[in-house]
Structures are given as structure tokens and as C-alpha cells.
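K.L.:
next one to model:
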Amino acid sequence: MPEFTDAHGIAIVYDVHPATTVPRAVVQLIHGVGEHSGRYGALIEALTANGCTVYAGDLRGHGRTGMKQHGDAAKLGRLGPGGLGATVDAIWRLAEIIRDENPDLPLVILGHSGGSFITQIVVNDHPEAFDGFILSGSALRMPGWLRTGGHNKPWDGPDASGLEWLASDPAVGAQFRADPLTTEDSPMKLFGPIEVMKVFGRPRKNLGHDIPLLLLVGRDDTVGGPRSVHKLADTYRTRSGLTDITTLVYPGARHEIFNEVMQADVRADVIAWLDKRFPARD
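P.N.:
Predicted structure coming up:
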């Protein structure tokens, strides 16, 4: 598995999954807080089978990167020196590597949850570098529109696991809890209030690059939910000047739509969106 060293000396681990047909695009996959890229196997398989090479890294403090960084699973999720800024910088460094290695292919960045907030920041900083972006389980990064805790409140009760907010299938929460490379600690506990506040912000005004955007959200998602995602779409239109924005809301789905009971439909929607904008090559 390849890796690179960031500005603070942290080894960032990532995988390259080559397209199994003629490549037509590259997808840079950014996972969420407390998890790792290994949880996206079905999505990666669908993308590579449909002409997309996928670069999937583990964020600072997370997954294999976190184990190399901390050497202790109890510390997973802690970003380390440089905090959120250094985490964003590492994502941009990987984007540069992808561009260098695939100069003739369009680059689409796909972020889920916390990874979607990082994606928003990276696109603000480097809009010209991306040919499309996909945000899953996202939200407008403003107080009142983004919840940083209390996600399981609608399902709390004496028999609740505390992970019902992830997906309607209880097996998803059970698998998350059993995974040695995940943590259930909240962003506030992992990062601290100062770093969490750095997540907040808005889409950049006048991006100057009209990037296609796909927004995916479960109707019962408690991180942002449809109301926040629709507000995010409107902000990208009116503030950033984007014109090609698609928002898909999945009834009965919670936060992890790529692990939900309708996950095959979600993957098919992603492929169809890519097909329209980045056609297959002969």
C-alpha cells in the first residue's frame, strides 16, 4: 500500500484501486470521522467496474494511518499535530499525486460525512483541480445546520445500541462497533472545541469554476439531513455560481447511505451521474 509523508512527518496511507475497464475518471474517496476507507469496499468495486480508478486513503489519525501514527487503537480519530488544517493539506497533497499520476483523466472527489466537510474546504481552496465532487451525508457547515453530536437522539431508549443513527440495518452499527479500526468517540472529544469550530464555514463566493456537484442524503440523517443539504445546494448555486447540482434524498435512510438497505440503488445513482458527465472511453 502506497503512502506519503505530510508536512508534520505523518505517514498517510492510501490504496489505489485501478479501473477494471478502460479508465474514464479518477475518484478520490474521503471517509468520515472515526472510520476508514476499508468500509467502502462495495462502492469501490462498483466504481472500478465502471471505469473509475479509485484512490482511497485513511485520514490522519484514522485507520491504518492512525495506527502508524499513534501505535494505539485507543487513540484512533485523534488528528495529531496541525489538526484539521494539516488533515486538509494531506488530502490536497493526495489530489496532487493523483493529478500527477493520471494527467489525462478527470478527477472527482467524493467525501462522506466528516470527509464531505473536508471536501468542501478543499474545493473552496482549489476549485480548478476538480472536475466534479460528490458529498454524502453532508450539511451546510454553519451553526444550526450541522450537528456535531446527539445524532442518536431519535432512537435513544433502554434497548438502543447508540449507533442506530448510522443505518436502519442494525448490522451496520454492530459491524462498526466490532471493527478494530473505528472509534465511536464524538468529534468534540476527538478534536476538541477549537478544531471542531474550524469545520464551520460556507462555500466560497464565486468559485470561478463551474463544477458538477452530486449531493446524497438519507431522509432520516441526523448530521445534516435533507433540509441542510438543500440549503447547501442553494448556497452553492447562489454564492458559488455552480449550475449543475443534483440532490438525491433517500426515504427511510439514515446517515451511512452507502451501507443502507438501498445501497445498491445509491451506487447505481452515483454511476449514472458519472456516466452523464464523464462518458465511458473506447
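
K.L.:
C-alpha only now, for contacts and for neighbours.
P.N.:
Will do.

K.L.:
so how far is stretch 91-103 from its chain's centroid?
P.N.:
How far stretch 91-103 lies from its chain's middle: 17 Å, per CA atoms, centre = their mean, to the nearest Å.

K.L.:
contacting residues around the closest residue to Phe191 other than its chain neighbours?
P.N.:
Of all residues not flanking Phe191 in the chain, Arg78 sits nearest, at 6.2 Å (CA to CA, 6 or more residues apart in numbering). Arg78 makes contact with 60-62, 66, 190-191, according to CA atoms under 8 Å, 6 or more residues apart in numbering.

K.L.:
farthest pair in those residues?
P.N.:
Spanning the widest gap among these are Gly66 and Phe191, at 13.8 Å by CA to CA.

K.L.:
give me the more crowded residue out of these two.
P.N.:
A direct count of neighbours by other CA atoms under 10 Å for Gly66 and Phe191 places Gly66 higher, at 27 against 18.

K.L.:
isn't the more buried one right up against His36?
P.N.:
No. Applying CA atoms under 8 Å as the test, Gly66 and His36 come out as separate, 9.5 Å apart.

K.L.:
alongside the first, I'd like the structure of this one:
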Amino acid sequence: MATARLWEFAGVRGAITAHAWHREDPRYIAILTHGYGEHLGRYEHVAETLVRHGAVVCGPDHLGHGRSAGEPVLIEDFADVVADLHTVVESARSDHPDLPVVLIGHSMGGMIATRYAQLHGRDLTALVLSGPVLGRWDALSALLGLDEIPDIPIDPDTLSRDPAIGKAYTEDPLVWHGPFKRALLLATDACMRQIGEHGSLGDLPTLWIHGEDDQLVPLDGTRTGIEQIRGTDLTERIFFGARHEVFNETNRDEILSEVTAFLDRALPAR
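P.N.:
From the prediction side, this is the model:
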């Protein structure tokens, strides 16, 4: 089992905790970006799969998330989060200057990864987006239309068909179980608009995976965003019956195999 090493650096708005999983003789770098309200520690099994596949893996707990500094889930400008992510990428590249870099983002992390790819795509070999917040997110519009954000936590049953995932999520002290904050919602809306205005990812190999029964970030809304960023090398995989956290779904092994098979096609021959 790969063991994560934690390290800390000065982010744009405070100290950021990053995770790193190492292996001998890696053939690529995989950067993970987690979703809203969670932390990268929930991706241990994803990191282990990627390490077995040949990667060194790293990624941050975003500002206001997990072990990183900041008021919980308060992000006022996602440019700050993208800049923190760039620090992690550059650190990994300095340790392994000859290795290709792939970026894997889930949900809000998929939005962050997409914006990063638009700004720094020349430094990436591949991009994987899991249930990304892109295009149209009706829940966002509905919440911003309210005078007061209701204190309604995310329903853990919407995460996965595996009840153990919802139970672990509910009991995780590093997960935020409170309401959305208006500043984060406004920043999310602004970032989604920036992504749409920037447009195509060009020839960057991109894999989009999504649960067909995703009730948190519905498929149809994300599809409008995928069409905005679609480049010349997009692969789409929609998993019937799967909910929001496809990496935690009952068929997670199948889904992670799709990811590693895609990476094998995108990575240069060793």
C-alpha cells in the first residue's frame, strides 16, 4: 500500500497542505484535484491505483478544505486555487523534470483542473474530468437566487450506490457538513463563465467520465460545458446507474481501469 507524505507550502491565501504518493522508477506524474467540501485523503485508493500503474501522485487540499488553512469552504476567487495547484505541479516537475504530467479532477476539482488546463495545457500530457462542474449547474443558480443559503448538507446517498461511502463521508471530520457559502457560489459561477469564454482545450487528450444518475452535478448541465471546451481529442464515458463519485462507485475498479487505459493511450511510449 502506498503511503502519502504530507507537506505544506505558503499558498496565495494561507498555508496549503499537499499529499504525495511516491514509487520507484515512475513513468509519469499524476496530479489529483478533489471536489467541494472534501479533501484529498478520500482519494487514497485512486492514488494507489495510479501508483501501481506507474505514477507518482500528488495534489493539494484546496484553500479552506481538509488540512489547509482558511475559513471552511470559503473561496472568493478560483484563480487563487489554480495558482496553488500550479505550485504543486511545479514542485512535482522539479522532482521529476523528465516525466509527463496528467491532471485528474473530480466535481469542483474538475472545474479547477479544466481552468488549469486552459492556462497551462502546454505542460500537460492528458486531462481526466470526473463529474466536473462545467457549463450549467442548476443547483448553483437556484442557491444564488435565494436571499439566504439554507443549511442543508449534501445528501450522502447521492454520492455512490455503495452505502459504506455515504457512511464514511458523514463520519469524516475533515469533510464540511455545513451549508454552501455565497462567496464560493459566486466564485464558482465566475470560474464556469471564464471557462466557457476561454473555450477549447485544443489537442490536449481529455477523458470525461460521469455517472448517468448523478443528482449532484447532473449530466446534461455538464455536457453543455464539455461542448464549450471540447478539443480535437475528447473521450467520453458515461456509466449507467452511477452517481456522483464515480471513483467510489460499486464498479469503481472498472472506472479506474478506464482511466488507466486512457492514460496508456495518451502517455508517450516508455
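
K.L.:
and the helices in the stretch 101-250 of structure 1?
P.N.:
Applying DSSP state H, counting those that start in this stretch to the stretch 101-250 of structure 1 gives helices spanning 114-125, 170-178, 187-191, 193-197, 225-235.

K.L.:
list the buried residues in the third one.
P.N.:
The reference is to helix 187-191 of structure 1. 187, 190-191 (16 or more other CA atoms under 10 Å).

K.L.:
ok, for the alignment partner in structure 2 of Val122 of structure 1, nearest residue in space, not its chain neighbours?
P.N.:
Val122 of structure 1 maps onto Tyr116 in structure 2, with residues paired by TM-score structural alignment. Distances taken as CA to CA, 6+ apart place Val82 nearest to Tyr116 of structure 2, at 6.0 Å, with adjacent residues excluded.

K.L.:
look up how far Arg237 of structure 1 lies from the alignment partner in structure 1 of that neighbour.
P.N.:
Mapped onto structure 1 by TM-score structural alignment, Val82 of structure 2 lines up with Val88. To Arg237 of structure 1, Val88 of structure 1 is 24 Å away according to CA to CA, to the nearest Å.

K.L.:
kindly report the same for Asp6 of structure 1.
P.N.:
To Arg237 of structure 1, Asp6 of structure 1 is 34 Å away according to CA to CA.

K.L.:
ok, now Ser113 of structure 1?
P.N.:
According to CA to CA, Ser113 of structure 1 stands 21 Å off from Arg237 of structure 1.

K.L.:
swap in Leu216 of structure 1?
P.N.:
Taking CA to CA, one finds Leu216 of structure 1 at 16 Å from Arg237 of structure 1.

K.L.:
now do Arg141 of structure 1
P.N.:
Going from Arg141 of structure 1 to Arg237 of structure 1 by CA to CA gives 16 Å.

K.L.:
and these two? which has more neighbours close in?
P.N.:
Legend: neighbour count by other CA under 10 Å for Arg141 of structure 1 and Arg237, higher for Arg141 (23 against 18).

K.L.:
output the residue interval of structure 2 matched by stretch 27-38 of structure 1.
P.N.:
Taking TM-score structural alignment, stretch 27-38 of structure 1 hits residues 30-41 over in structure 2.

K.L.:
distance from the matching stretch to the middle of the chain?
P.N.:
Distance, stretch centre to chain centre, for stretch 30-41 of structure 2: 6 Å (CA atoms, centre = their mean).

K.L.:
show residues contacting that stretch.
P.N.:
19, 43, 50, 55-62, 65-67, 73, 89, 101-110, 112-113, 174-177.

K.L.:
inside strands: which ones of those?
P.N.:
Mapping the contacts of stretch 30-41 of structure 2 onto strands (DSSP state E) picks out 19, 55-60, 101-106.

K.L.:
coming back round to it: how near is the match of Val82 of structure 2 to Asp269 of structure 1?
P.N.:
Distance, Val88 of structure 1 to Asp269 of structure 1, by CA to CA: 27 Å.

K.L.:
the more surrounded of these two?
P.N.:
Val88 (20 against 15).

K.L.:
what lines up with Val196 of structure 1 in structure 2?
P.N.:
By TM-score structural alignment, Val196 of structure 1 lines up with Thr188.

K.L.:
which residue comes closest to Tyr250 of structure 1 once chain neighbours are left out?
P.N.:
Of all residues beyond its chain neighbours, the one nearest Tyr250 of structure 1 is Gly218 (4.7 Å), with distances taken as CA to CA, 6+ apart.

K.L.:
meant to ask about Arg5 of structure 2, not that
P.N.:
Take Arg5 of structure 2 and drop its neighbours on the chain: the residue closest to it by CA to CA, 6+ apart is Ala20, 5.1 Å away.

K.L.:
what number of residues lie near that neighbour?
P.N.:
Per other CA under 10 Å, the neighbour tally for Ala20 of structure 2 reads 21.

K.L.:
cool, the one 3 residues further on as well?
P.N.:
Other residues near Arg23 of structure 2 come to 14 when the count uses other CA under 10 Å.

K.L.:
who's in contact with the nearest residue to it once chain neighbours are set aside?
P.N.:
Nearest non-adjacent residue to Arg23 of structure 2, counting by CA to CA, 6+ apart: Val56, 6.0 Å away. Residues near Val56 of structure 2 by CA under 8 Å, 6+ apart: 20-23, 26, 28-30, 50.

K.L.:
distance to Leu204 of structure 2 and secondary structure added to those, as CSV?
P.N.:
CSV is the format used below for the contacts of Val56 of structure 2 (distance: CA to CA, whole Å; DSSP: H, G, I helix; E, B strand; the rest coil):
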residue, distance to Leu204 of structure 2, secondary structure
Ala20, 25, strand
Trp21, 25, strand
His22, 26, coil
Arg23, 26, coil
Pro26, 22, coil
Tyr28, 16, strand
Ile29, 16, strand
Ala30, 15, strand
Leu50, 20, helix
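
K.L.:
got a list of what Arg24 of structure 1 touches?
P.N.:
If you count contacts by CA under 8 Å, 6+ apart, Arg24 of structure 1 has them with 51-52, 105-106, 278-281.

K.L.:
what about structure 2, which of those residues hold up?
P.N.:
Contacts conserved in structure 2 for the contacts of Arg24 of structure 1, using both residues aligned by TM-score structural alignment, their matches' CA atoms under 8 Å: 51-52, 105-106, 281.
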